[in-house]
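Q: Need a 3D model of the sequence below.
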Amino acid sequence: MENLIKINKIELIALWNKAKKVEGKPPAIWRKDIAGAWIRYDQYGKRTPYGWEVSYIRPLSRGGNSDIDNLQPLHWRNNKYKREDYPVCRTCVSSDGNKNIDKIRIWQIE
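A: All right, here's what the predicted structure looks like:
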């Protein structure tokens, strides 16, 4: 697994803005990752129910880079579970209503 990606505050906000906004929820606090898992802005870098990390879309080991276009916000459990099988991405957390649930999914990244 790759090491924690170090980014500055401006990049962190830019990455947060890549997460999906949810109607009726303040976008500065709550968003969803690509798998639909709830993430909370102030939980960045924490292993909590709404914690999230910065993840490579295309891993460095598969020719990716650290440009903002190749980074995404991801629930920490999804980031841990996804592996480096690009262009396949695995996730294990999604949501049902206002709560996160365990749900294994396999994605094809285009």
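
Q: Every contact and neighbour count from this point should use C-alpha atoms.
A: Fine.

Q: which residues touch the residue most central in space within the chain?
A: Central residue of the chain (C-alpha atoms, centre = their mean): L74, 1.0 Å from the mean position. L74 makes contact with D33, I34, I39, W52, E53, V54, S55 under the criterion C-alpha atoms under 8 Å, 6 or more residues apart in numbering.

Q: Please provide the structure for the following sequence as well, for comparison with the first:
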Amino acid sequence: MSELHSSHSAEGYDLEVVRSVWSLAQVIPGNDPEVWRKDEFGAWIHRTDYRNRHSDFGWEIADYGYSRRSMGLASLRPMQWLNYLDFMVAARNQAVVTADGLRNARRLL
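A: So this is what the prediction gives:
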């Protein structure tokens, strides 16, 4: 099985999958894309804060079917951890975390 298609565990995804998913996050001009990006809701995420829920910039990998191998990496998205919880766990509530300047803030949809 290739690295990109190996299963993930409680510890997270393989390093190569994490790198590939990071590359899907939005690049923001004026910021080092190896360090700072934004998720699909516009929230800042920090590369080294993967799976860090103690950081405002922590992020998770949202899985839209990767575990079923239906779409491969195309089904994975980098997502700020509160957005991940709201979207993947709480069935999408009416607020998201998005950038407010250089910080993240919760906004109503």
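
Q: Helix, strand or coil: sort out the residue nearest to the centre of the first structure for me.
A: strand (DSSP: H, G, I helix; E, B strand; the rest coil).

Q: Please say which position in the second structure it maps to.
A: Matched across to the second structure, L74 of the first structure falls on M79, judged by TM-score structural alignment.

Q: Over to S95 of the first structure?
A: Under TM-score structural alignment, S95 of the first structure pairs with A99 in the second structure.

Q: tell me which element that match is part of?
A: strand 95-100 (DSSP states H and E).

Q: starting at the chain centroid, how far to that strand?
A: 14 Å (C-alpha atoms, centre = their mean, to the nearest Å).

Q: Against which helices or strands is the next helix or strand after that strand packed?
A: Scanning forward in sequence from strand 95-100 of the second structure by DSSP H and E, the next helix or strand is strand 103-108. Strand 103-108 of the second structure sits against strand 95-100, with contacts defined as 3 or more C-alpha pairs under 8 Å, 6 or more residues apart in numbering; DSSP states H and E.

Q: what's the average distance of the strand it packs on to the first structure?
A: Aligned to the first structure and superposed, strand 95-100 of the second structure gives a mean residue distance of 1.6 Å (mean C-alpha distance after the TM-score superposition for the first structure).

Q: what's the angle from that strand to strand 103-108?
A: Computed by axes from the mean of the first three to the mean of the last three C-alpha atoms, to 10 degrees, the angle separating strand 95-100 of the second structure from strand 103-108 equals 140 degrees.

Q: Buried residues, strand 95-100 of the second structure. List them.
A: V96, V97, T98, A99 (16 or more other C-alpha atoms under 10 Å).

Q: neighbours around the nearest residue to the match of S95 of the first structure once chain neighbours are set aside, how many?
A: Leaving aside its sequence neighbours, A99 of the second structure sits nearest to A43 (C-alpha to C-alpha, 6 or more residues apart in numbering; 4.7 Å). Neighbour count of A43 of the second structure, defined by other C-alpha atoms under 10 Å: 27.

Q: Identify the residues contacting the equivalent of A43 of the second structure over in the first structure.
A: In the first structure, the residue matched to A43 of the second structure (TM-score structural alignment) is A37. By C-alpha under 8 Å, 6+ apart, A37 of the first structure lies in contact with H75, V93, S94, S95, N100, I101.

Q: tell me which of those residues is nearest to A28 of the first structure?
A: H75 (16.2 Å; C-alpha to C-alpha).
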